[in-house]
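1. what shape does this take:
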Amino acid sequence: MQVPIKKSVERVPGGMMIIPLLLGALLYTLFPSTGEYFGSFTGALFSGSLTILAVFYVCMGASIDVRATPYIVKKGGALLGAKIVASVIVGVVLGRLLGEAPVSGGFFAGLSTLAVVAAMNDTNGGLYMALMGQFGKPKDVAAYSLMTIESGPFLTMLTLGVAGLSAFPWQTMVGALLPLLVGAILGNLDPDLRKWLGGATPVLIPFFAFALGASIDLTSVWTAGLLGLGLGVAVVAFSGTILFTADKLTGGTGVAGLAAASTAGNAAAVPAIVASANPAYKEAAAHATVLVAASVVVTAILVPIVTAWWANRVRQREERAAEPAEAS
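-> Take a look at the predicted model:
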């Protein structure tokens, strides 16, 4: 008997990240000592998220091609820059209001600057490439090769520092970027290594997601539902507006900007990494992980709807503009 586990998981937006994370959280909530009880390799799987993530970012870096064409640099650079601008604006505003700690009570309990910045910083690459493959051009798809620089905690740490919050030692900042750089160097020196390492990227996602979930107590974060929904909507609305504008200003139709207004599944790993680098964010990290995970799901649903709607408007406008030319 065969069971289509992979296909079933992939039907859920961000499923390869979300479902293992929830499974780990469920086990930790019901049986918090499972990892310690079994120890050995099983215990390492429950507690080894940072190690798995280090390997993940090396593999992710290997997919970056430094020999990008001018169009790819222009398009990818514009979208990357817009993402950074959106995150810095949010970081500065919320940093002044909240500082490093999460909101302690009310509807916004658990919301933090860390959660919002992490949700804003990293684009769902698979979703972007799928949407641009349908509504854009091949070179628009290739623009994501430059946007992979978003991956990892480096930009989030940088944004929090720019916002005037607790800073990170330069060694920590460099250390957050090194695995990605090492992967990029290896991948650009050897195309075979790029293909080999890049192919491992999706395989690692459910493993670090499970390890992250195994540190989350669901009883303390059940209220994140509506707040997580609101965060996802805010990411699409706010970052989408800035990305749309950047795309239009660089000669695009705005479709690519809207397609990039999502939260990547691996962004849910960022709060834990940031907290491990600076204890000032420890209180915010657990709630932030769940909120960012919720944003992954919400943006994965909203972004295709918004992108398809705008792409159809662009197509209809182009068709109307072409009619007079054909008539003459």
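2. contacts and neighbour counts: CA atoms only from here.
-> Fine.
3. I'd like the distance between residue 123 and residue 243.
-> 11 Å (CA to CA, to the nearest Å).
4. who touches both of those two?
-> Counting by CA atoms under 8 Å, 6 or more residues apart in numbering, the shared contacts of residue 123 and residue 243 are 260-261.
5. surely residue 14 touches residue 300?
-> Yes: in this structure residue 14 lies within contact range of residue 300 using CA atoms under 8 Å: 7.0 Å.
6. just give the nearest non-adjacent residue to residue 300, would you?
-> Nearest in space to residue 300, with sequence neighbours left out and distances taken as CA to CA, 6 or more residues apart in numbering, is residue 13 at 5.6 Å.
7. helix, strand or coil: sort out that neighbour for me.
-> Local secondary structure at residue 13 is given as coil here, using DSSP: H, G, I helix; E, B strand; the rest coil.
8. show the contacting residues for it.
-> Taking CA under 8 Å, 6+ apart as the contact definition, residue 13 lies against 296-297, 300-301.
9. go with 10 Å
-> Residue 13 makes contacts with 19, 127, 265, 296-301, as judged by CA atoms under 10 Å, 6 or more residues apart in numbering.
10. so it versus residue 264, what's the distance?
-> As for residue 13, its distance to residue 264 is 11 Å (criterion: CA to CA).
11. before we move on, what about residue 84?
-> Taking CA to CA as the criterion, residue 84 is separated from residue 264 by 15 Å.
12. okay, those two: which has more neighbours?
-> With neighbours defined as other CA atoms under 10 Å, residue 84 and residue 264 compare such that residue 264 has more, 31 against 22.
13. doesn't residue 295 make contact with that one?
-> Yes: counting by CA atoms under 10 Å, residue 295 is a contact partner of residue 264 at 8.8 Å.
14. quick check: neighbours shared by the two?
-> Where contact means CA under 10 Å, 6+ apart, the residues bridging residue 264 and residue 295 through contact with each are 14, 119-120.
15. spatially central residue in this protein, please.
-> The C-alpha lying nearest the average C-alpha coordinate of the chain belongs to residue 264 (CA atoms, centre = their mean; 2.4 Å).
16. and this one, so I can compare the two:
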Amino acid sequence: MRIKASIEKIPGGMMIVPLLLGAILTTLFPNMGKTFGSFTGALMTGSLPILAVFYVCMGATINFKATPYILKKGGTLLGTKIATGVIVGFIAGQFLGNGMISEGFFAGLSVLAIVAAMNDTNGGLYMALMGQFGKKEDVGAYSVMSLESGPFFTMLTLGIAGLAAFPWQTFVGAILPLVVGMILGNLDKDMREFLGKAVPVLVPFFAFALGAGLNLQTVWKAGFLGVLLGVAVVAVTGITLILTDRLIGGNGIAGISAASTAGNAAGVPAAVAAANAAYAPLVPSATALVASCVIVTAILVPIVTAWYAKRIGVKSQIG
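-> Prediction:
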């Protein structure tokens, strides 16, 4: 059987197939990980440990000379994502204010939901796609982009800055595995070669664990509006990110790979409401819509990225 070859025929196959498999299993058997526990449970819930190893191995392949590039790329993508959320949020705010639409097809839609969905990038998805289609240094750019995680920038965008503090320990923890890998790879070329070989192998395992954390029923609960918002996130942020990525000398792949919604973004509406009670009535609908965006973008971004890479003549590094 040619399983690997068959998977690679699908755009972004090594990412999207394991991810969908994990999501389907969780949707059909939501307690599967707890039921079997042990290694099976660890495999279905181990996205963070696998990602940590991915960081170390990818970091080993990055030369210290690339640090300015990482800061430039990460800063550009971070700034673009936040700026896009600010602009879209400002425009939407002219029509919605601090409330939400109460009836009709767009019932439940609010600026809170829109901004929360657009502001936070799925880092694991971005790094996995960069490991497959991008430059090694582009993976490291997420160490800068990780600043967008959590409610801080959403609060800034909504005009309530100062109600959240950014924990510097979280940022250090996010980049530490990458730095350790970079140190090992730069001190010993044999370690660079040894650890670098693991990068493509980790992609499908991380994708499966990521998918196992998604329940497809969330999309159903949010309805077509949730799907539409997810598509809008990919389209709107994808276009701006591709343009700015190309503007600084990139080919746009890093940009489109960042056009997703992070899983922790689903918790942002509640965090914002905790800081400002005026948003409390919007939390249930906003949470459902953002959670839907997480799933929709996690499925759509790998497909669009693979299509875009093929269109510009970039081949997958896995296979």
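17. tell me who's in contact with residue 94 of structure 2.
-> Contacts for residue 94 of structure 2 (CA under 10 Å, 6+ apart) come out as residue 111.
18. burial measure for the closest residue to the residue nearest to the centre of structure 1 other than its chain neighbours, as a count.
-> Closest residue in space to residue 264 of structure 1, ignoring its immediate chain neighbours: residue 124 at 3.7 Å, by CA to CA, 6+ apart. A total of 23 residues lie near residue 124 of structure 1 under the criterion other CA under 10 Å.
19. quick one: residue 124 of structure 1 from residue 160 of structure 1, how far?
-> If you measure residue 124 of structure 1 against residue 160 of structure 1 using CA to CA, the figure is 21 Å.
20. repeat for residue 139 of structure 1
-> Plainly put, residue 139 of structure 1 is 32 Å away from residue 160 of structure 1 if you go by CA to CA.
21. can you check residue 172 of structure 1 too?
-> Taking CA to CA, one finds residue 172 of structure 1 at 14 Å from residue 160 of structure 1.
22. shared neighbours of the two, which are they?
-> With contacts defined as CA under 10 Å, 6+ apart, the residues shared by residue 172 of structure 1 and residue 160 are residue 274.
23. okay, those two: which has more neighbours?
-> residue 160 (26 against 15).
24. secondary structure class for the more buried one?
-> Of the three states, residue 160 of structure 1 takes helix according to three-state DSSP.
25. just the helices in the stretch 201-319 of structure 2 please.
-> Shown for the stretch 201-319 of structure 2, the helices assigned by DSSP state H, counting those that start in this stretch span residues 217-247, 253-257, 268-275, 283-311.
26. so which of these gets nearest residue 27 of structure 2?
-> Proximity to residue 27 of structure 2, assessed across those by CA to CA, is greatest for helix 217-247 (6.7 Å).
27. in the closest one, which residues are buried?
-> Counting neighbours by 16 or more other CA atoms under 10 Å, one finds that the buried residues in helix 217-247 of structure 2 are 217-219, 222, 225-227, 229-245.
28. repeat that for stretch 36-47 of structure 1.
-> Across stretch 36-47 of structure 1, burial judged by 16+ other CA under 10 Å covers 43, 45-47.
29. could you give the separation of the helix or strand containing residue 117 of structure 2 from the chain centroid?
-> Counting by DSSP states H and E, the element that carries residue 117 of structure 2 is helix 111-119. Chain-centre distance of helix 111-119 of structure 2: 14 Å, with CA atoms, centre = their mean, to the nearest Å.
30. neighbours of the alignment partner in structure 1 of residue 263 of structure 2, just the number please.
-> Residue-level alignment of residue 263 of structure 2 against structure 1, with TM-score structural alignment as criterion, gives residue 271. Neighbouring residues of residue 271 of structure 1 were enumerated by other CA under 10 Å; the total is 28.
31. also residue 187 of structure 2?
-> Once other CA under 10 Å is used to define contacts, residue 187 of structure 2 is seen to have 12 neighbours.
32. that one is in contact with residue 60, isn't it?
-> Yes: with contacts defined as CA under 10 Å, residue 187 of structure 2 counts as touching residue 60 at a distance of 9.4 Å.
33. give me the common contacts of the two.
-> residue 181.
34. map residue 301 of structure 1 across to structure 2 for me.
-> Per TM-score structural alignment, residue 301 of structure 1 is aligned with residue 307.
35. likewise for residue 45 of structure 1?
-> If you follow residue 45 of structure 1 across to structure 2 using TM-score structural alignment, you land on residue 43.
36. name the element its match belongs to?
-> Taking DSSP H and E as the criterion, residue 43 of structure 2 maps to helix 38-45.
37. for the residue mapped onto residue 234 of structure 2 from structure 1, which non-adjacent residue is spatially closest?
-> Matched across to structure 1, residue 234 of structure 2 falls on residue 232, judged by TM-score structural alignment. Nearest-residue entry for residue 232 of structure 1: residue 295, 4.0 Å, with adjacent residues in sequence omitted and distances by CA to CA, 6+ apart.
38. from residue 230 of structure 1, how far off is that neighbour?
-> In this structure, residue 295 of structure 1 lies at 8 Å from residue 230 of structure 1, with CA to CA as the measure.
39. likewise for residue 302 of structure 1?
-> Residue 302 of structure 1 is 12 Å from residue 230 of structure 1, by CA to CA.
40. now swap in residue 10 of structure 1 and tell me
-> Noted for residue 10 of structure 1: a distance of 23 Å to residue 230 of structure 1, by CA to CA.
41. residue 166 of structure 1 now?
-> Distance of residue 166 of structure 1 to residue 230 of structure 1, given as CA to CA: 26 Å.
42. could you do residue 145 of structure 1 as well?
-> Plainly put, residue 145 of structure 1 is 29 Å away from residue 230 of structure 1 if you go by CA to CA.
43. what span of structure 1 is stretch 17-28 of structure 2 aligned with?
-> Counting by TM-score structural alignment, stretch 17-28 of structure 2 pairs with residues 19-30 of structure 1.
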